[in-house]
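One predicted model, sequence on top.
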Amino acid sequence: MAFVFFTLYGLLSVSNHLRLGTTGFDLGIFEQIVRSYAEFRAPVAELKGPGFVMLGDHFHPILATLAPLYWIFPSPITLLIAQAGLLAVSVVPVTRIAVKLVGRQAGFVIGMAYGLSWGLQTTVDFDFHEVAFAVPLLAFAIERLLREEWTAALCWAAPLILVKEDLPLTVVAIGAYLFLKGQRRLGGWVMASGLVSFLLILKVLIPAMNPAGVYGFAGDLGQDFSWLELPGRLFDHDKKLVLLLSVFAPTALLAVLSPVSLIAVPTLLWRLLSVNQSHWETGFHYNAVLMPIVFLALADVLAKGKLILPAQTYRKMLRVVVSVCVAGSVIGITTLPLSKLTETTTWQADPQVAAAHRLMDMIPDGATVAASNRLAPQLTDRTTVQLFPAIRPRIATDAEWIVVDTHFVNWPRSAAAQAAELARLRETEYRTVAEQDGFILLKRA
C-alpha cells in the first residue's frame, strides 16, 4: 500500500512541477537550502533575500539529510520525490497498528483512508515542505506509544525537534501523553526537554542567525497579544471551526475521544491563535502533521471500544467508521488533488509551458536570475535565483537576467505594481531578449 501511495504522491507533485505548478515560495527556497547543504555551505536562500540564512527564518536542520540525494540527483524533483517517500512510509505504521488493534479488514480501510486523507493530499499538491519529515516520525512514534514501547516511541519522536521550531511543543504533548499513561517520571522529563528545546530554538538559535536578531514569525500572534484573550481567539472566525471539524471529521469525530489527540493540541493551538489567516485554511501543508495523529487516535478509540462496548454496539460503531473512511477515500480520489491524475490535461503538452522553457533555456548555467514565482523553481538547480519582483520594494533587482510570467497574480505585489516594475526595468536597465506567450526574458544592458 505504501508503494502505491508513493507512486501517486510522486506523480502528482512531479506533474505539478513539469506544468509550472510549483513555486519559488516554497519549492525554490527549499531547493536552495538543500543545494547549499550539498555544497557544504550555510543554508542560504536568495529567494528569501540576499544572503539570507534560512535557519534564521525557520529551524529545520533535518533538511541537511537530503544532501546525499541531491548529490546524485541535483534537481527540485529530488525534493518532491523525497517528500512523496516520507509521506508514503507513514502509511506503514498507521496501517500496521490499525490492523493489530481493530482487525485486518478495518485496519486496511483505515490505512487507505489515511493515505488518501485531505491533509496529506494538500501537502503533496503544494511544493515541498520540511513537515514531510515530521509525518513518518509522528506515525512511528505514536504506533510505539500504542504498543507501550516507550523508549522506541521517544527515539522516533526526538528528531521532531530538528524539523521545525514549533514541533518541540509536540514533543511536550507526547510527554503529557506518557504522564497520563502512568509514565510520570519519563513524561515529565520529556515535557521539560521539549519545552527547553522550544525556548532555546526561538529565543537563542533562530535570532542568532536572523539578520534582524529576532524570530520573524512572532508577530503571527498579533502585536498586542494577551493570554487573557486566548479563549476568545480560538473560535472567533468561522474558518477556525471549519478547520477543527475538517481535521476530525474523517474519523467520524471519534478521534477526539482518544488521549492520542492530545498530541495534536500544540499544532492546532498555534494555528488557531495566529492572525495569519492562511494558518486557518484546510489547504497548504499545515495539516500534514495532524493526519497520523487523528487516524491513530481513531484506531485507539476503536480498540478501547472493543473492550468496553457490547459486541453488537461495537460492530455498529465499526460499520459507521468504515463507512466514513470509505466515503472519505472516495472523496479523496474524486475531488481532492489526486483527482488531477485522472484529468487528460495533466498528461498533455502545454504550449505555454514549452514557451516558458524556451526562454529559460537561453539563460546560461551559473547566472544570476530574477524570476517570477512559478518560474523560479525551474531554475534553482543551475542558477542563483532571486524573486521578481522582490517582496520588499526597497530591495533593488541586481540580477543579470530577468524572466517574467506576465500572467500576474497579486503576489508578491499587486499585479499592477508588478507590471509597473517590469515596464520600468525594460525602459532603463534591461533589454528584451525574447518574448513569447506572456513570458518575457530580459538581460541587463
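Perfect, thanks for sending it.

Only C-alpha atoms from now on, for both contacts and neighbour counts.
OK.

Would you mind pulling the contact partners of the helix or strand harbouring Ile293?
According to DSSP states H and E, Ile293 maps onto helix 290-308. Helix 290-308 has contacts (Cα atoms under 8 Å, 6 or more residues apart in numbering) with 90, 94, 97-98, 101-102, 107, 110, 114, 117, 119-120, 135, 138-139, 142-143, 146, 247-248, 251, 254-261, 263-264, 267, 314, 318.

Pro168: what secondary structure?
The three-state label given to Pro168 by DSSP: H, G, I helix; E, B strand; the rest coil is helix.

what's the answer for the one 5 residues further on, then?
Here Ala173 takes the helix state, with states given by three-state DSSP.

could you measure it against Trp71, distance?
37 Å (Cα to Cα, to the nearest Å).

What is the lengthiest helix in the chain packed up against?
Scanning the chain for the helix with the most residues, using DSSP state H, yields helix 311-334. Packing partners of helix 311-334 (3 or more Cα pairs under 8 Å, 6 or more residues apart in numbering; DSSP states H and E): helix 104-115, helix 290-308.

Let me know which of those helices is the nearest to Glu229.
helix 290-308 (24.9 Å; Cα to Cα).

residue contacts, Tyr314?
Tyr314 neighbours (Cα under 8 Å, 6+ apart): Gly305, Lys306.

Setting aside sequence neighbours, what's the nearest residue to the residue sitting nearest the centre point of the chain?
With distances taken as Cα atoms, centre = their mean, the chain has His285 as the residue nearest its mean C-alpha position (3.5 Å). Nearest residue to His285, sequence neighbours excluded (Cα to Cα, 6 or more residues apart in numbering): Thr123, at 4.2 Å.

okay, pairing it with this:
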Amino acid sequence: MFAVYVTLSVARYLTGNPASWDIGIFTEAVARYATGQAPVVPIKGMDVLGDHFSPVVAVLAPFFRAFPSPVTLLVAQAALAAASVVPVHRAAAELLTRGEARLITAAYGLSWGLSAMVWSDFHEVAFAVLLLACSLSALARRRAWPAVWWAAPLVWVKEDQGWTLAAIGLIIALAYRQRLAGALLAAWGAGWSLLAIWILIPAMNPNHAYPYWKDGSHHLGVLASGWETKGPLLALLLLPTAGLALRSPLVLAAVPALGLRLISSNPAYWGTDWHYNATAMPILFVAAVDGLHRLRAAGRPSWARGVSPWLAAHGPALMAAVGATMVFQSPLNQLWQPGTYRTPPHIQAAAHAERMIPSGQWVATSMGQLASLGARDEVCWLQCPAPPEWILLDQGPGTWWQGQIEPSTLTGHYPHTTYRTVFHADAVWLLERTGPA
C-alpha cells in the first residue's frame, strides 16, 4: 500500500497537477519549521496556526531539512496511511481468522477514503488516520488505556479532532465500562477543541477569529438540505464494510466529524472528494471487525433469519470484493491511466523557469508552482503584498485554478515597479524585477 500511495501522489505532483494550493501551504509551513521559525506562510498571508491548529506537521521538519522538497510531505503521508494498515490487521487477526484479517486489511488499504486523501496532495489528517487506527484497534481488543494513549495526540492534528476524542472517551466509559479512562479522554479532547477554536486560533489569526465560522450556519436547517449529495456519501461510507460497522459501538467515533460536515453550509464537505473521509476509514473498518466478532460471539438464535447469518460467515470476503470493485471508481483508478504519468510541455517549461530563479527570493507564481518554489523561496499565489523579485506565470492548458491572466495584469499590481521578461515558452512567463521595489 505504501508503494501504491507514493506512486499515486508523487506522480500527480511531478506532472504539475496539484489538487489545490494546500500542498504549497503545507510545504511553506514545514520549511519554516525546518529552519526554527514560526509557520508564517506568505501564500495564506498569516501564521497557519491561525487557520487550523495543526502543530503536528512540525514533526516533519527534520525530514524536510534533509530532503527539502514537497515530495517529502507526500512520502510521509503515504507512510502514515500505509502504517495504519498494521493496527487494522492486528485487530482483525486477533478477533477473526488470519485469512479473514488479510481480506479485511486489503479492503481497508484499497478504501476510497484513503485513496482520495493521497490523491489530494498532502493534508495533516494523515496523522489522524494512523492514530485513530492504533487507538480503535487497541479498543477493539479490549485494551482501554493503550487506546487512550494512542488517541490523545489527535488534539494536535486539527482543532476538530478533539470532538472525535470526546466520542471515543464516551465509548470507552459507557460501552467498555472504563469510566476513568473514558472520562479523562473525553475531557482532554473537548477541552483542547474549545481551547483551539476559541483562544489559540483567534490569537494567531489576523482577524482574531476562528475563520471557519464563515462555513457555518451550523444549524439543523442546513442538515435538511443537500441530501442528493449527503445520501450517497453515507451509503458509500457504509458500503466498504458491508454495513458490519453498524454492529459495533466503535462506529460512533465517526459521528462528530461527519456530523460537523453535514451541518456545514459549505457543500464541499458533503461529498466524497478531497481528504475529508480519510479519518472515517480506520474507524469504520475496525468497527466492522469488532461488529463481526460481536455477531459471531452472539451466536445464531433459532429464530435468526435473513442477512445477518450470511454476513457472519462471508462478511470479510464481501468486504474484499467490494473494495476491489470500488477501486475502478476511486482515485486508485488513476494508477493505470497514461495521463497520470505524462508531464505536459508547459509544466516542463515552468520547471525550466524555476531553475532560473535563485533560492531565497520572493516569487509570485501560479498554483502549479507553489509547492516546488515554496520549498526554497518566499512564495505568493499570483499576488504578493509587496513587489516580488520574480513573477512566474503558467497559463498552460488545464490550469483551471486561475483562468487566463496576462503578465501585465500581475505587474499592474505594482505600479512603481518594473519587470522584464527573461523567459517565455509554452504559455509560461518568467519576469524579473528591474525597477525599484
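In hand now; what should we look at? Small disclaimer: the values here were computed from a predicted structure and weren't measured.

Tell me how they score on TM after superposing.
The TM-score (TM-score structural alignment, normalised by the length of structure 2) is 0.91; 427 aligned residues with a Cα RMSD of 2.4 Å.

before we move on, the earlier item: looking at Ala173 and Trp71 of structure 1, which has the bigger crowd around it?
Ala173 (24 against 15; other Cα atoms under 10 Å).

which residues does that one contact?
Shown in contact with Ala173 of structure 1 (Cα under 8 Å, 6+ apart): Met191, Leu262, Ile263, Ala264, Val265, Pro266.

The third one matches what in structure 2?
Same thing as Ile263 of structure 1. Taking TM-score structural alignment, the alignment pairs Ile263 of structure 1 with Ala253 from structure 2.

would you say its match is within a strand?
No: using three-state DSSP, the assignment for Ala253 of structure 2 is helix, not a strand.

surely it meets Leu170?
No: here Ala253 of structure 2 does not reach Leu170: they are 9.1 Å apart, not a contact under Cα atoms under 8 Å.

quick one on the thing from earlier: can you tell me which residue in structure 2 aligns to the residue nearest to the centre of structure 1?
Match for His285 of structure 1 (TM-score structural alignment): His275.

roughly how far apart are its match and Glu159 of structure 2?
With Cα to Cα as the criterion, His275 of structure 2 and Glu159 of structure 2 are 16 Å apart.

cool, Ser69 of structure 2 as well?
Taking Cα to Cα, one finds Ser69 of structure 2 at 26 Å from Glu159 of structure 2.

again with Gln37 of structure 2
Distance from Gln37 of structure 2 to Glu159 of structure 2, by Cα to Cα: 21 Å.

show me the contacts for the residue opposite Leu205 of structure 1 in structure 2 once aligned.
In structure 2, the residue matched to Leu205 of structure 1 (TM-score structural alignment) is Leu200. Going by Cα under 8 Å, 6+ apart, Leu200 of structure 2 touches Gly50, Phe53.

would you list every one of the strands in structure 2?
40-41, 46-47, 362-365, 378-381, 390-394, 419-425, 428-433 (DSSP state E).

Counting neighbours, which bits of the longest one end up buried?
Right, strand 419-425 of structure 2. Tyr419, Phe423, His424, Ala425 (16 or more other Cα atoms under 10 Å).

Show me the helices in the stretch 51-200 of structure 2, by range?
Along the stretch 51-200 of structure 2, counting by DSSP state H, counting those that start in this stretch, helices occupy 61-66, 70-83, 85-95, 98-109, 112-119, 125-140, 144-151, 161-174, 179-195.

out of those helices, nearest to Glu354 of structure 2?
If we rank these by Cα to Cα, the stretch that ends up nearest is helix 70-83, at 14.6 Å.

average distance between the closest one and structure 1?
Here the mean offset of helix 70-83 of structure 2 against structure 1 after fitting is 0.4 Å, by mean Cα distance after the TM-score superposition for structure 1.

buried residues in that helix?
For helix 70-83 of structure 2, by 16+ other Cα under 10 Å, it's 70-83.

and Gln37 and Glu159 of structure 2? which has more neighbours close in?
Glu159 (23 against 11).

aligned partner of that one in structure 1?
In structure 1, Glu159 of structure 2 lands on Glu165 (TM-score structural alignment).
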